[in-house]
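[1] next come a sequence and a model predicted from it.
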Amino acid sequence: MSGEAKTRVPKQGASRFDVERHARSLRCSDIARAARLADLEHAIAHLVTRGAQSPADVDAGMLEDYVWNLENTGFTVETVEQRLAAVSTYFAWFIRTNKPARGQEALVNPVRGVRVAHSSSCPACKANTNDTTLKGQCAIRDGRLSAWQPSAFELSLTASSANTRAAYRRDVELFAEWLLEAGDDAAPNRVTKEDVRAYLAHLHDRGATSRTVARRIAALRRYFGWAIRRNMASIDPTEAMHTPKTKGRLPRPLDEQTVTTLVTTEDPDAPTWRRARDRAALEILYGSGLRVSEVCSLELQSMSSDKTTLRVMGKGSKERIVPLSSPATAAITHWLTLRNEVANETSGNALLLSSRGKPVGRRDVARLLDEACERAGIVGGTHPHALRHSFATHLMDNGADTRSIQELLGHSDAATTQRYTHVSKERLRLAYTETHPRA
């Protein structure tokens, strides 16, 4: 395989579709904007070859042909849905910014009638795997990129958490798809060091952070080690590959008053059960410092009989006991009196449930936190992990020792917990410079 492998996406027609102006309208990070722009340009290149000279020429048939082409080439279910979503967002923007003249028919988003051959929401993809994988084992989904056997690789990562396994699998799939777009016969035994270097250069051009690049290298190194053991590859193209040094990012905790306002705010228009569930989720996130994945995996039997502690399954299937704050205990107790209003046969023993009675997911928690931030007037919002950062930082600020905080957070490495010491030192420095007359 050539070391010059790179995505060969012709940009002809992009100016006629006003792609750059659409890209400027997207409210997202520069990295996400570059990714969406690349997805859109890839679709437009295909549409132009089918005779589309402008957005108004595109119909559902052209897009169905594009989706079929992606699926037939072997792109993953996630990539097909992601690219179709980018196209849908583009046409929604185009319709908003190009109002029809009087007497003309209103434009309709051509993506509306397009269906993918296989969706990531199929029952097999969403089946419960008891934390073996984040998604179920689906023959259609796992059949994509068959030469790379991503499903078998994911299942081989037995010592890693489900989130890590899913992330590594996705990293390998993205690399394989990048090779596919180069037009070569992409297979593990044909990959060279030049291909990997070209891919890393591609990531750099996209604006990927050193942390992202380091994880991609780690995933590929893990994959090719596995592929060599299975005789799927003869060399490891990542051998002696330099991993960029990642910059340690200090946590950005919220102050105590802001957290109190955030956790206690309620939506007066929401059903009583939802207000109770949201309050319980927020109290657990901050009161016990759990990861969002740990909150989502809590079960009814996770809480002790005296309702003072939670048994949590953390990263790497490591179990720990964390205390419950008094407000969290009260919030959970109140929620349990209303849980049956949404519980059904799909609920199982999950502690927190969605409106459909299923265990809450990461997006459910992120959504309820976004709504709470809006009610609390927190500009720019925050994310679930910020409450975990706040939990640890407030403990440190109030005199807790590092070892105790490490146990509460479930960190296997004390160096990870030391970040909160740095945050507290920064606060001390700020207090000193703002108050000392000779600072």
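    Ah, there it is. These numbers were taken from a predicted model, which means no experiment stands behind them.
[2] from now on I want contacts and neighbour counts done on CA atoms only, so please keep to that.
    OK.
[3] residues contacting residue 334?
    residue 276 (Cα atoms under 8 Å, 6 or more residues apart in numbering).
[4] now it: which helix or strand?
    Under the criterion of DSSP states H and E, residue 334 resides in helix 326-338.
[5] residues near the closest residue to residue 237 other than its chain neighbours, how many?
    Using Cα to Cα, 6 or more residues apart in numbering and skipping the chain neighbours, the partner closest in space to residue 237 is residue 193 (4.5 Å). The burial count assigned to residue 193 is 16, neighbours taken as other Cα atoms under 10 Å.
[6] second structure follows, compare the two:
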Amino acid sequence: MVFFIFMDATIIAFKDYLQKEKNYSIHTLMAYEADLLNFKVFNCMNFEQDSIDLVNYSQIRSWIVSLVEEGLSVITVNRKTASLKAFYRFLLKTKQIEVSPMLKHKSLKVPKTLQIPFSEKEMNAVLEGMEVGTGFEGIRDYTIVELFYATGMRRAELIQLKCVDVDLLNNTLKVLGKRNKERLVPILPAVKESLERYKQERMCLGEVVEGDYFFLTKKGEKLNNSLVYRLINSYFSQASEKVKKSPHVLRHTFATHLLNNGADLNSVKELLGHSSLASTQVYTHSSLSELQKVYQKSHPRNKEQF
């Protein structure tokens, strides 16, 4: 049986609300739309119900079970159900429903995973091994690695960084974070040198297709997610045996190294662009581990023999 799935007027209105009222990015809007359409297809196939406005929670629970049986991670399932929750909140807000079917829903419990940051030794090994690089791509790659480590930027933030956002005169970067929230990040002297060197190489590119963006391919095009991921994974595979080697691990490394060297949690929160300290506290486990080592080494009671 073939189902032709059309976009509900309510889904279109919901997307319009998220874009205009909440200022969500295009990527977030696409994710919400995909989740809602996925749920709509499920309801068509299993309950012969084309509209998702007036479903009940048993239908939603069946969908969640199917997602888990497909092998999707708990985080992915929770993200999809969060899309539904937001959709029904919108229907409540616009008085299209009186009670949300997600009212009593609880997110699936996420198993705790330990994010292991790169050590300072590994970071130095990568940067020294790159030797600032030669040619456009070598210099660009070195600058990207150094910028990730020095600022804790997200991958999307680095990709979206524009030439006008890089203020080398005042040593700041204007970073556009989640939900289009802007923040200023200071530029360290060593990073400034790398940025200036890259700018010189960038000026020597031939045809530039997307010139507004600061980091480009050698063809003058804007970087993409997979290219940046491969770049980080490739360089760090030569210096680290850690399983996960990604831009997000570099963000984690930035926060952990700052905290280990005495930075206060609130300052790290501002640099990372988090809206609350709760988000930043994810990065404190390594700092606590470092503190524990110092504590055990220094406390008189630990020196006593029992």
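    Ah, there it is. In this text, all values refer to a predicted model and were calculated from it rather than measured experimentally.
[7] hang on, the earlier thing: pull up the aligned stretch in the second structure for the helix holding residue 334 of the first structure.
    Under TM-score structural alignment, the counterpart of helix 326-338 of the first structure in the second structure spans residues 189-201.
[8] which residue range of the first structure does stretch 211-219 of the second structure align onto?
    Under TM-score structural alignment, the match for stretch 211-219 of the second structure in the first structure covers residues 348-356.
[9] the strands in the stretch 151-300 of the first structure, which residues?
    With strands called from DSSP state E, counting those that start in this stretch, the stretch 151-300 of the first structure shows none.
[10] now do the same end-to-end measure for stretch 151-161 of the first structure.
    By Cα to Cα, to the nearest Å, the extent of stretch 151-161 of the first structure from end to end equals 15 Å.
[11] same question, stretch 86-104 of the second structure
    End to end - Cα to Cα - stretch 86-104 of the second structure spans 14 Å.
[12] residues in contact with it: which ones?
    So stretch 86-104 of the second structure is contacted by 11, 14, 53, 54, 55, 56, 57, 84, 85 (Cα under 8 Å, 6+ apart).
[13] which one of the residues you listed sits closest to residue 20 of the second structure?
    Nearest to residue 20 of the second structure among these: residue 14, at 10.0 Å, using Cα to Cα.
[14] what number of residues lie near the nearest residue to residue 49 of the second structure once chain neighbours are set aside?
    In this structure, residue 49 of the second structure finds its nearest non-sequential neighbour in residue 43, 5.5 Å apart by Cα to Cα, 6+ apart. Residue 43 of the second structure has 20 neighbouring residues, counting by other Cα under 10 Å.
[15] mind listing the helices for the second structure?
    Taking DSSP state H as the test, the helices found in the second structure are 9-20, 26-47, 57-69, 74-93, 120-130, 135-151, 155-160, 189-203, 225-237, 247-260, 265-272, 277-280, 285-298.
[16] turn these into TSV, columns for distance to residue 102 of the second structure.
    Output for those, formatted as TSV (distance: least, Cα to Cα, whole Å):
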stretch	distance to residue 102 of the second structure
helix 9-20	16
helix 26-47	13
helix 57-69	7
helix 74-93	6
helix 120-130	45
helix 135-151	38
helix 155-160	31
helix 189-203	47
helix 225-237	33
helix 247-260	31
helix 265-272	31
helix 277-280	24
helix 285-298	33
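[17] looking at these, which one is packed in the most?
    With neighbours taken as mean count of other Cα atoms under 10 Å, those reach their highest mean count in helix 247-260, at a mean of 22.
[18] picking that back up, closest one of the contacts of stretch 86-104 of the second structure to residue 35 of the second structure?
    residue 84 (7.6 Å).
[19] contact partners for that closest one?
    Going by Cα under 8 Å, 6+ apart, residue 84 of the second structure touches 35, 36, 102.
[20] nearest to residue 305 of the second structure, out of the helices of the second structure?
    Across the helices of the second structure, closest to residue 305 of the second structure is helix 285-298 (Cα to Cα), at 13.5 Å.
[21] any idea which of the helices of the second structure gets closest to residue 210 of the second structure?
    Nearest to residue 210 of the second structure among the helices of the second structure is helix 155-160 (11.2 Å), distances taken as Cα to Cα.
[22] any idea how far the aligned partner of residue 125 of the second structure in the first structure lies from residue 373 of the first structure?
    Counting by TM-score structural alignment, residue 125 of the second structure corresponds to residue 261 in the first structure. According to Cα to Cα, residue 261 of the first structure and residue 373 of the first structure sit 9 Å apart.
[23] which residue, other than its chain neighbours, is closest to residue 406 of the first structure?
    The shortest distance from residue 406 of the first structure to any non-neighbouring residue, by Cα to Cα, 6+ apart, is to residue 417 (5.7 Å).
[24] repeat for residue 374 of the first structure
    Of all residues not flanking residue 374 of the first structure in the chain, residue 381 sits nearest, at 7.0 Å (Cα to Cα, 6+ apart).
[25] what's the neighbour count on the one you found?
    13.
[26] same question, residue 187 of the second structure
    Residue 187 of the second structure: 20 surrounding residues under other Cα under 10 Å.
[27] which residues does stretch 158-173 of the second structure contact?
    By Cα under 8 Å, 6+ apart, the surrounding residues in contact with stretch 158-173 of the second structure are 174-176, 184-188, 192, 196, 212-215, 222-225.
[28] 7 Å instead, please
    174-175, 184-187, 192, 212-215, 223-224 (Cα atoms under 7 Å, 6 or more residues apart in numbering).
[29] repeat for stretch 207-214 of the second structure
    So stretch 207-214 of the second structure is contacted by 160, 161, 162, 163, 219, 220, 221, 222 (Cα under 7 Å, 6+ apart).
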